[in-house]
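> Here is a sequence together with a model predicted from it:
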Amino acid sequence: MKLVGIVGSIAEESYNRKLMMFIANRFNNLADIEILSLKDVPMFSEDNDQTNSMAVQYLKHRIEGADGVIMVTPEHNHTTTAVLKSTIEWLSYKIHPLKDKPVLILGASYFTQGSSRAQLDLREILEAPGVNALVMPGNEFLLGNVRDAFDEDDNLKDGRTVKFLGDILGQFTKWVSVLKALKGPEAPDAWKNEDLTASGKTDTTIEGVDMDDPKWVEKASEIKHAASGKDYVKLDSGVLTVDQINWLLKSIPAELTYVDDNNQFIYYNHKNPDTKMFAKRRPDQTGNPLSMVHPDVRNVFDHVKQVVHTLRTGKTDMFQLAEPVDRKNIKWVVNNYQAIRDEDGNYRGINEIVLDFWPIVQKYLEMTGQKLVDDPNNKVDTGASASVKEDDQPAKAAPAQPAADTGASASVSDDASASQPAPTQTPTQPATPTADTGASASVEADDAPMPEVDTTASVSVSDK
């Protein structure tokens, strides 16, 4: 279970932060708890809308991606703190990540009442219209005399207090699980909320340069004083210069593209001009939102949103699409959309890997002594759209390909790939067959129904 912890204090020395850190470390068997900071959240003001600021958007995305929220509040003048109240104002002004989100309220104070009045105040705020959080009822944890509650290692001293706290957290995780079960599966159209214009912000968004600026790389690098050339970069398993990193990425026999968790196209391994690429990219496109890099000329935005949402929400970590790039000579590539996650498992974007798989197949056949032969039971249509079961077809037609690549059309000139045999053939010792993902990049909107994206990495299988 994934929970986020919010501490209603930005003080350098905060007992409530100590309490939150103790909970995250001591009870990690119950849930993975990520502690969020309110330090950079601006004071709420309708006259200075900061909804799209990095700090507010960061909280929004973290809360939306969590199963529940733990809020730990001090007590200031019989109420919760100004910083926590202001933060909730931002999270209920134009965005509403706390809506229907399970919340557990805890708190500590210097005196015997243990922030009881602040917790009551916070409960009323969270249950107000516009916030609509689901605050866990009937449970209170009031840590009084907090200055004497922790030992030198910042652990709670009293064993009974630790047990009571553990009981409350156990009840909360069970309550979250029950609410999740009652809520049922995610709404079928939840993917429509994906913002391809990258209007939000993440903690890695570079501000101060327009996303559509053709010199985005140069200007963003200047703003952030980015390393370059012979400058060294410390990685988790090595130390390389920027030049070495570029050489390494360009040597990989595939086209790599990085789209961040704000749906902004921020990198590709520029090894070939766009005319020689399967999924065309140009240096002046780097920095663009997906809506600009992938114009909706074939009404494919819905498919892009479906793929991104499937990866963002963890329904799958890899989405694959086999795509014809030269029908005359039957040349195919595989588009792999790989979810990128950080050390804590948080979604941080997509690595699109476009690979000409024929050289791999050819080498495999040479090494094993096998060959490709016609499959009499083959039903793959190499000249049309991805297959969709008759019962699964939606009423409104839409394009067959979830073209989630961040560049333009995948079609390339004939010399972009070695001649490949038709995918209607199988090895003489065939492997387990995979789902049909043979979507065409050139299918018109009325040719085929829009596929449902599921977790089996197939473009055309219903998610029933």
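Nice, thanks for sending it over. Quick caveat, the model's predicted, so the values are computed rather than measured. Residues are numbered from 1 along each chain as shown.
> Every contact and neighbour count from this point should use C-alpha atoms.
Fine.
> what about the residue in the chain sticking out farthest from the centre, which SS state?
Most distant from the centre of the chain: Thr112, at 42.9 Å, with distances by C-alpha atoms, centre = their mean. Secondary structure, DSSP: H, G, I helix; E, B strand; the rest coil: Thr112 is coil.
> can you tell me which residues contact it?
143-145 (C-alpha atoms under 8 Å, 6 or more residues apart in numbering).
> same check, this time on Ile353
Under the criterion of C-alpha under 8 Å, 6+ apart, the contact list for Ile353 reads 254-257, 335-338.
> ok, and for stretch 349-360, which residues are buried?
By 16 or more other C-alpha atoms under 10 Å, the buried positions in stretch 349-360 come out as 349-358.
> Tell me where the stretch 51-200 of the chain has helices.
Residue ranges of the helices in the stretch 51-200 of the chain, as given by DSSP state H, counting those that start in this stretch, are 54-64, 82-90, 116-126, 159-183.
> The stretch 301-450 of the chain now?
According to DSSP H, counting those that start in this stretch, the helices that the stretch 301-450 of the chain contains are 301-312, 358-368.
> which secondary structure elements does the longest one contact?
Going back to what we said before, that points to helix 301-312. Using 3 or more C-alpha pairs under 8 Å, 6 or more residues apart in numbering; DSSP states H and E, the elements in contact with helix 301-312 are strand 318-326, strand 331-341, strand 347-355.
> what would those look like in TSV with distance to Lys219?
Formatted as TSV, the helices and strands packed on helix 301-312 follow (distance: least, C-alpha to C-alpha, whole Å):
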stretch	distance to Lys219
strand 318-326	33
strand 331-341	25
strand 347-355	22
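> The structure to be compared is supplied as follows:
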Amino acid sequence: MKLVGIVGSNAEVSYNRLLMEFVAKHFGDLFELEVLEIKDVPLFNQSDDQTNSKEVQYLNKKIMDADGVIISTPEHNHTIPAGLKSVIEWLSFKIHPLDAKPVMVIGASYYDQGTSRAQLHLRQILDSPGVNAHVFPGNEFLLGKVKEAFDTDNNIKDQRTVDYLESCLRKFMRFVNVVGILDEPQPAKAPEPEDLYATGKIDTTIENVDMNADDWVEQAAEAVNAVEGKTYVKLDRGILTVDQLNYFLASMPMELTYADSNNQFLYYNQTAPAEEMLASRNPSQVGNPLAKCHPEKAYKNVGWVLQQLRSGATDAVRVHVPTHGPDKYVVHNYQAMHDENGNYAGVNEYILDFKPIIDWYLKQTGQELVGGTDGVSGASAKEDKAVDGVSGASEKETETVAVDSVSGASENA
């Protein structure tokens, strides 16, 4: 557990600093505690905004990165020091690192009552809107007669006091864990399963044509009077003939595939026979629902990729497929497509051999690949994982699911 301890005094000599340093040293086996100072933080003045100063941002980052906070406060005139109050003002003005952060209050004082009044005020401040800390209730540690409390090695003399401090700290650790559970984001609602059979209908669905027909393209084109050849098509920023569009897409140095938001395979740029492609496609597949493009055992993984793209969890899923030989570095990219209103419009799968680009870049810049990888194939110097030759999915279960969303898919979850 990682905690930060804020010394609530800007004095050069402070018993509250000694107390915090004792906690860090003596209880280092329970948690990691980094002691933070406030003596260099400027006095709060909203007319002279210092939120972005290095002193304020340093505290902000340290608190944000910590699991919990301990503040050791002196007592000045029955309340906390002005310097500590000023720091909390900065940390609740435009930034709010203490919001929902578990905070424990301790303190040391010259007098019998320790810092009881200051601690009460500090708890109220930490509870206030804009600060919104989760203040550790009860378990007040009030170190009184502090001039007599430490020995020459700056250790607390009285063992009962040390034991009570340890008891409070252990309870605070449990409190930090409980707050962490309470503040965990609720699990997202499970996405609807993907309809890989494309039984639904969207605005662009061509009805009354069998999706499974080998000549779907020809039947669908006839049904909607699709233009072809030298007929011009007005695009968002250009006018091309259908032939020019085909030339343009065929010239792309990658294999392009489009499946719409209804999970129907609608297009690929046919530039080579299926057996020569990085991911084989054949003309009779076009028009099929995605279920027909994959073995049933792969449906779960195909659906997972589509859910990630449809839900907006990510705009792209990328998978390196190292089974094409050492002379290639092939990556399958699944890119979410959206209409002008931002609605999901399907997946653009593009498959690219990056090696020619990498080789060209290295030649142009005079650089070389270094490190623990094979510069040609990208294979790890460690023992290679077994890989599904179609999808590039490791046989071991991984968090990232490798799927060819149209022509093939990983068999593993």
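Received the coordinates, thanks. On a predicted model such as this, the values are computed, not experimentally measured, just so you know.
> Got a TM-score for the two of them?
TM-score for the superposed chains, counting by TM-score structural alignment, normalised by the length of structure 2: 0.53, backed by 251 aligned residues with a C-alpha RMSD of 4.4 Å.
> just to revisit the earlier point, and the contacts of Ile353 of structure 1, which is closest to Trp90 of structure 1?
Nearest to Trp90 of structure 1 out of the contacts of Ile353 of structure 1 is Gln338 (C-alpha to C-alpha; 32.2 Å).
> can you tell me how far the closest residue to that closest one other than its chain neighbours sits from Gln306 of structure 1?
In this structure, Gln338 of structure 1 finds its nearest non-sequential neighbour in Met318, 4.6 Å apart by C-alpha to C-alpha, 6 or more residues apart in numbering. According to C-alpha to C-alpha, to the nearest Å, Met318 of structure 1 stands 13 Å off from Gln306 of structure 1.
> From the neighbour counts alone, determine which of these two ranks first.
Gln306 (26 against 21; other C-alpha atoms under 10 Å).
> From Met20 of structure 1, how far off is the more buried one?
Gln306 of structure 1 is 36 Å from Met20 of structure 1, where distance means C-alpha to C-alpha.
> again with Asp302 of structure 1
From Asp302 of structure 1 to Met20 of structure 1 the distance is 40 Å (C-alpha to C-alpha).
> the more surrounded of those two?
Met20 (24 against 19).
> Wait, the more buried one touches Thr73, no?
No: applying C-alpha atoms under 8 Å as the test, Met20 of structure 1 and Thr73 come out as separate, 9.9 Å apart.
> Of the contacts of Ile353 of structure 1, which is the nearest to Glu89 of structure 1?
Nearest member of the contacts of Ile353 of structure 1 to Glu89 of structure 1, counting by C-alpha to C-alpha, is Gln338, at 35.3 Å.
> give the contact list for the closest one.
311, 317-319, 350-353.
> repeat that for 7 Å
Counting by C-alpha atoms under 7 Å, 6 or more residues apart in numbering, Gln338 of structure 1 makes contact with 317-319, 350-352.
> That one -> structure 2?
Using TM-score structural alignment, Gln338 of structure 1 lacks an equivalent in structure 2.
> Glu186 of structure 1 versus Gln338 of structure 1, what's the distance?
Counting by C-alpha to C-alpha - Gln338 of structure 1 and Glu186 of structure 1 are separated by 21 Å.
> now swap in Val7 of structure 1 and tell me
Applying C-alpha to C-alpha to Val7 of structure 1 and Glu186 of structure 1 gives a distance of 29 Å.
> Which one's more surrounded, the two?
Neighbour comparison, Val7 of structure 1 and Glu186: the larger count goes to Val7, with 27 against 10 (by other C-alpha under 10 Å).
> can you pull the contacts of the closest residue to the more buried one other than its chain neighbours?
Counting by C-alpha to C-alpha, 6+ apart, Val72 is the residue found nearest to Val7 of structure 1 once chain neighbours are left out, at 4.9 Å. Val72 of structure 1 makes contacts with 6-8, 16, 20, 105-107, as judged by C-alpha under 7 Å, 6+ apart.
> Okay, Val72 of structure 1 and Pro129 of structure 1: tell me how far apart.
Val72 of structure 1 is 21 Å from Pro129 of structure 1, by C-alpha to C-alpha.
> what does Thr87 of structure 1 give?
Taken as C-alpha to C-alpha, the span from Thr87 of structure 1 to Pro129 of structure 1 is 16 Å.
> more crowded one of those two?
Neighbours per residue (other C-alpha under 10 Å) separate Thr87 of structure 1 from Pro129, with Thr87 holding more: 19 against 10.
> All good on my end, thank you.
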